[in-house]
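Undergrad: Next come a sequence and a model predicted from it.
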Amino acid sequence: MISIDVNSTAKIMEATYRAFSWSDYILFVAMLVLSILVGIYFGFFKKQDTSDKYLFGGKQMGFFPVALSLAASHLSGITLLGVPAEVYYYGCSYWATSICIIIVCLFTIHIFLPVLFKSNVTSSFEYLQLRFDKKIRYVTSTLFIAKNLAYLPIIIYIPALAFSQVTGISVHLVTPIVCFVCIFYTSVGGFKAVVWTDTFQFAITVFTVIAIVVLGFIYTGGVANVWNRNEIGGRLDFFNFDPSLVTRTTFWGYTIGLTMSWISELGVNQGMVQKYLSIPNISQIKKCLILFVAVFSGIKMLNVTTGLIMYAKYQYCDPLTSKVIQKPDQILPYFVMDIAGNIPGLPGLFIAAVFSTALSTMSAVLNTLSGTIYDDAIKPFLSKEKKTERNASYIMKICTLIIGFISVSLVLVVEKLGGILPLVMGITGCFAGTNCGLFILATCVPWANSKGALVGSFASLISAVSVMIGARYHIAYGNIQYPKLPLLTMGCLENSTIPFDQFNYTFPTTFDRRPIINEDEVFVLFRMSYIFYTCFGTVVQIVVGLVVSWITGFNDLKEVNPDLISPVMHWVLPKQPVSEKEKEQYKSVEESLEMLKKQQEAEA
């Protein structure tokens, strides 16, 4: 029988700070030093002095490190801290992301990769220029830059929050130091430094998460106890098939809403495309994606499991309600210090893992943003004499420094905002809907023209941002409330050792997961769950794009380059006439086959 043994708030926090020992600081600092050394190696011994090396690693990267780099750069601290907290407070619907990542992988392999390779581009924005025009390229690249400038401070803030939680050191002190490390090895070492630091940082993350899960099961009495307590507390909503668009998270929300968002983020996002193009051929890219899906799904499931373990641990003594922690996203650092604070090195390893995921994401974004800013905002204005490979590499390094400085400054804004996971998904969802709809329009709708794509992009972005702002306004003023699942504090007594089964509390048999909405005040679109923002933006982009294309005149399908259209949609295109060169090639092949046949007959 497992009993609760929780001290008062002040004593817990005091013990938490003491638990972060010199061995923990050594492990944390070692991770930062190793990252710097990787940057120095690729910056000074394997010089990245051309734009091709700086952005693509010479296009000779192996699929294994790139797959781990993809997984590391898309985990970030949001997954390590946000997902367990989401499961703890709202249930485990998030497990369905394992389904949507498979859908995204298939979509990418069969829809987008063939087009990107056949069109021989170096960026997703360049493809949009070929498919539509320059206006679309610059609009999408501008949106990409704006989205990532908004996203980077959140990436930085999350691990800084965790570090502050377990050490008591101010967020504002640790943020500049760690960000300097990331900016240094990214700007100096380029793409190869990013990939290889991602690889070893990801190894730290996986080891740490597995250690936390194993210790968590031991501390809470095993898998059966964790399952039973979460079932009683209503956390095991694996198949919540509620079709409502206002319910915060459901099976459909993740498998449909999040799939659309991840098509944008993992399929055609420039950061992903850059890594795809660093691999020499498409067969290796497919292997990379398959490995990425397996690793990514595995770490997501471990994060969901961590959330369930935390609930089993704090079922009758919620740290947030009892004011032991101040923010929902602090619960995992608190949990780690609670169960492993007396194990030398493990708290430090945990913080190193949180920072590793953040550094992986930040370095990937910095590298991609610097290349995008150079290609689309600086290069067009340079004279021919200044468009050298060496100048390009130098300018991108300067861009990395500037972007990093801006991101660190914006952390002051992020810390004033609410829950991390909804905030991030809301921001990225607005931009992702436009991006996802635009690429579907480009690759799968050959009759859509540039005017439709441009007007659709603005309509999609404006409508999605309006919905998000409206929803956040009503949430702030209490017109929309998302109640958490039952959280209790009856076990938070001084030196309490009361067994779980002796608490006199009856959990409800059903749990209403729909929000409380003041329908007289809230416009119907503002009630929509944040997880559907991308779907909404995608639908607006495609519908408006098609309507405007129809009004202004659909593309003549005879003039559409089939290499710019996904192979799955080639059936709608007219058959291309065979050129004289192709006829000669066919004739030569037929003659060779005929000669081979005669030779085989003579030998027989």
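TA: Sure, I can see it.
Undergrad: Going by C-alpha atoms from here, please, whenever you check contacts or count neighbours.
TA: Fine.
Undergrad: residues touching Y138, list them.
TA: Taking Cα atoms under 8 Å, 6 or more residues apart in numbering, we find Y138 in contact with 125, 376.
Undergrad: My reading is that it is in a strand; is that accurate?
TA: No. Y138: not assigned to a strand; according to DSSP: H, G, I helix; E, B strand; the rest coil it is helix.
Undergrad: Contacts for stretch 113-133, please.
TA: By Cα under 8 Å, 6+ apart, the residues outside stretch 113-133 that reach it are 134-138, 140-141, 268-270, 273-274, 277, 282, 442-443, 449-450, 453, 563-567.
Undergrad: Only the buried subset of the residues you listed, as a PyMOL command please.
TA: In PyMOL, this line selects whichever of these come out buried by 16 or more other Cα atoms under 10 Å:
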select buried, resi 134+136+137+138+140+141+268+269+270+273+274+277+442+443+449+450+453+563+564+565+566+567
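Undergrad: all strands in the stretch 401-550 of the chain, in order from the N-terminus.
TA: Along the stretch 401-550 of the chain, counting by DSSP state E, counting those that start in this stretch, strands occupy 480-481, 516-517.
Undergrad: Nearest to W262, out of these?
TA: Of all the strands of the stretch 401-550 of the chain, strand 480-481 sits nearest to W262, with 26.4 Å by Cα to Cα.
Undergrad: How much space separates I325 from I156?
TA: Taking Cα to Cα, to the nearest Å as the measure, I325 falls 20 Å from I156.
Undergrad: Take this one as well and set it beside the first:
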Amino acid sequence: MGDYSIYTGVKKTFSIVDYACFGATLAVSTAIGIYYAIKDKQSIDSKNFLLGGRQMSIVPVSLSILVTSFSATTLLGMPAEVYTYNTMIWWMCLSASIGLVIAAIVFVPFFYNLNVTSIYEYLDMRFGRGIRVLGSILFLIKALTYMAFVLYVPSLALNAATDFSLWGSVIAVGTVVTFYTAIGGMKAVLWTDTFQAIIIIGGLTAALVQGLRVVGGLEVAWTVAEERSRIYFTDFNIDPSTRHSFWGFVLGGSILWVNLSTGQTQIQRTSSCSSVTKAKLAMLISAPFLAAIMSVCCLLGVAMFAFYKDCHPLKFNNLISRSDQILPLYIMDILGHLPGLPGIFISCLFSGSLSTLSSSLTALSAVVPRDLIQPFCCKRIGDKMLTILSKVIVVLSGITTVAFAFMVSRLGGILQATYTVASITSGPLFGLFILGMFFPRANKWGAWAGSLTSLGMMCWIGLGAFVTRASYVPPSSFITSGCNWNVTQSTLVDVSPATLGITTQFTSNVTGTDLNNTSIPSTVLSIYKMSYLWYLPTALLIEIVVGLLVSALTGCTKPEDVRPELICPLVDLLCPFLPQSWRERLRFHKTTKRPNETNGATDTNHHLVDEATTSFLRDRDLWENEFLPDTL
């Protein structure tokens, strides 16, 4: 074991074979994009570029949903969270599974049957063009901010742990993902995601198997972690200030994953399937695989802790300076003697980035032209020009992401604030859809007031928590007595927020000793101490309450005046055991002749109702056939 970094004080570096493996991953992704660009060179259909012609099979869509559900920050953050704190983060598997199932049953069929390319078209149908623009702008801010974070942070962690070129990896990954997304469209993205899913599974498996072999097996690693208080699942505190608790994950975390699974990136993928049944199955199938990958990440954290149990490398001998750099260092330690395997694992990390970036780029290529350009200045734009415009948006978004990554690198400790801003926008944005789908009496004024109030409150809470560090929880203690190089030995290490890196977003309430005395002033507002898991539920609650109150004050929308396909049939989903006649009385989307209907024909001048929507109107039992089992 003498050649490990914790005994030599020297980091291992990439071999030529490792660079070749990393380069091969980028080359294959590029080749897939070129293949579909050549194959579809005669196609000018924008839906072919943005939705794969709605003819994609379940396998690539399901694997794309899987790898889009996490990024390299997740692959880095979850093992580091277990290593730094404990295994409470493992409950995230339950949150993700619940969220994906709800999304598949409720939201996927809803948007699929509307046959929209951008989900923000729904906001126009329900609340008007202004709300559509507001939602699109919020998504644009969130997507560009998060893409810069996803592109830069893994590259930074990798550079610090392995001396892999920081800006070389940023520019290479940014260029490749922009290129194959722009020329190949949705088909290229789905099949590159499929390839990247294989790389991710292979890389994680190799790391886990070798990591457990080095420490003597799973039982030994688990015992060591349990003895040092890293195995912990039983925090059932309902207090919202508890960073990680069972109820925080089951309630707050599940809502968070419903939001993640129903955004433009995921709905655009499910909409590429050839039927609504396949769309639902694609998301349902991805749920157990996502839970399995998260479990492997947590097990990696256990094995990693057992490996470094007596010599925590953070802040010692300049090995690493942040906790999110521990995993790359660990991979180089346990796999560095096997040429090619470190390269495969690093390809695994960047495959997570590629899939997330390509998903966001395709989403932006649908949202920006259709929601922010076409309605205002290019209403009569042809389908060919719309396709070209979408490709141009991909290129511009890719360039902007690399530029944002450079800006982020200059902000230092603001990295956490960047991620916080991206998270804060999700609540008000998701709340607009909840208000429209489940509350037929809500009107556009309620939507405006609710979303802006929710956004303002969450900005105040999130930024206030960041500035005051009210939600900071010091990590558990570490031992360094086993380190053999010449450093000052101590039992515990520096646990200031600067050492935590991105994992401050994944903290727990099991505390260790804080050597820097980073105590929270008693004057800090209690709301700043709220766990990030409760941010989204809080934002939704504010938006719904304010939205319904303002709607009532300004004149509620009459349920019978709302087009039936714009309201989710929640009664059918929650109460399938009730007789059909009872459910019809409880539904908001009753068969009522509206002022804009003449002789049963729906007025399509105000809102375009396509074939799928018209079919929906003709067959009011479609939801029952899709969702509900046969009942007596």
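TA: Yes, it's here. For clarity, every value in this text was computed on a predicted model and none was experimentally measured.
Undergrad: if we can go back for a sec, where helices are concerned, which of the contacts of stretch 113-133 of structure 1 count?
TA: Using DSSP state H, 134-138, 140-141, 270, 273-274, 282, 442-443, 450, 453 are the members of the contacts of stretch 113-133 of structure 1 that sit in helices.
Undergrad: Let me know the closest of the residues you listed to V195 of structure 1.
TA: Closest approach to V195 of structure 1 among those (Cα to Cα): Q274, at 11.6 Å.
Undergrad: Show me what the closest one aligns to in structure 2.
TA: Counting by TM-score structural alignment, Q274 of structure 1 lines up with Q268 in structure 2.
Undergrad: Just to check, that match is in contact with A363?
TA: Yes. Between Q268 of structure 2 and A363 there is a contact under Cα atoms under 8 Å: 7.1 Å.
Undergrad: longest helix in structure 2, by residue count?
TA: With secondary structure taken from DSSP H, structure 2 has its longest helix at helix 166-215.
Undergrad: which stretches of the stretch 51-200 of structure 1 form helices?
TA: 51-56, 63-77, 83-90, 97-107, 113-118, 124-131, 134-167, 171-220 (DSSP state H, counting those that start in this stretch).
Undergrad: ditto for the stretch 251-400 of structure 2
TA: 254-261, 264-270, 276-307, 326-335, 341-367, 374-377, 383-409.
Undergrad: tell me, the fifth one lands on which residues of structure 1?
TA: Counting by TM-score structural alignment, helix 341-367 of structure 2 pairs with residues 346-372 of structure 1.
Undergrad: Next, the mean deviation of the matching stretch compared to structure 2.
TA: For stretch 346-372 of structure 1, the mean deviation from structure 2 after alignment is 0.8 Å (mean Cα distance after the TM-score superposition for structure 1).
Undergrad: ok, back up a step: would TSV of the strands of the stretch 401-550 of structure 1 with mean neighbour count be doable?
TA: Below are the strands of the stretch 401-550 of structure 1 laid out as TSV (neighbours: other Cα atoms under 10 Å):
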stretch	mean neighbour count
strand 480-481	18
strand 516-517	16
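Undergrad: Any chance of these in TSV with distance to F42 of structure 1 as columns?
TA: Shown next, in TSV, are the strands of the stretch 401-550 of structure 1 (distance: least, Cα to Cα, whole Å):
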stretch	distance to F42 of structure 1
strand 480-481	50
strand 516-517	54
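Undergrad: Tell me how many other residues crowd K315 of structure 2.
TA: Burial of K315 of structure 2, expressed as a neighbour count using other Cα atoms under 10 Å, amounts to 15.
Undergrad: Excluding chain neighbours, give the residue nearest to it in space.
TA: Once flanking residues are discounted, K315 of structure 2 sits nearest to S321: 5.1 Å by Cα to Cα, 6 or more residues apart in numbering.
Undergrad: Kindly report the same for N342 of structure 1.
TA: Of all residues beyond its chain neighbours, the one nearest N342 of structure 1 is A19 (6.4 Å), with distances taken as Cα to Cα, 6+ apart.
Undergrad: Thought G345 was touching that neighbour, still the case?
TA: No. Assessed by Cα under 8 Å, A19 of structure 1 is found out of contact with G345, at 9.8 Å.
Undergrad: G58 of structure 1 reaches P280, doesn't it?
TA: No. Using Cα under 8 Å, G58 of structure 1 makes no contact with P280, being 9.3 Å away.
Undergrad: which of those two has more neighbours?
TA: G58 (18 against 15).
Undergrad: Need the nearest residue in space to that one, chain neighbours excluded.
TA: Distances taken as Cα to Cα, 6+ apart put D52 closest to G58 of structure 1, at 5.5 Å, once the chain neighbours are dropped.
Undergrad: same question, G600 of structure 2
TA: In space, G600 of structure 2 is closest to K593, 7.6 Å off (Cα to Cα, 6+ apart).
Undergrad: what helix or strand is the one you found on?
TA: For K593 of structure 2, there is no enclosing helix or strand under DSSP states H and E.
Undergrad: returning to that earlier point: out of the strands of the stretch 401-550 of structure 1, which gets nearest to P65 of structure 1?
TA: strand 480-481 (43.1 Å).
Undergrad: what's the mean deviation for that closest one versus structure 2?
TA: On superposition with structure 2, the mean distance recorded for strand 480-481 of structure 1 (mean Cα distance after the TM-score superposition for structure 1) is 4.4 Å.
Undergrad: Now do the same contact list for the equivalent of G462 of structure 2 over in structure 1.
TA: Superposed on structure 1 with TM-score structural alignment, G462 of structure 2 falls opposite M468. Residues near M468 of structure 1 by Cα under 8 Å, 6+ apart: 426-427, 430, 526, 530, 533.
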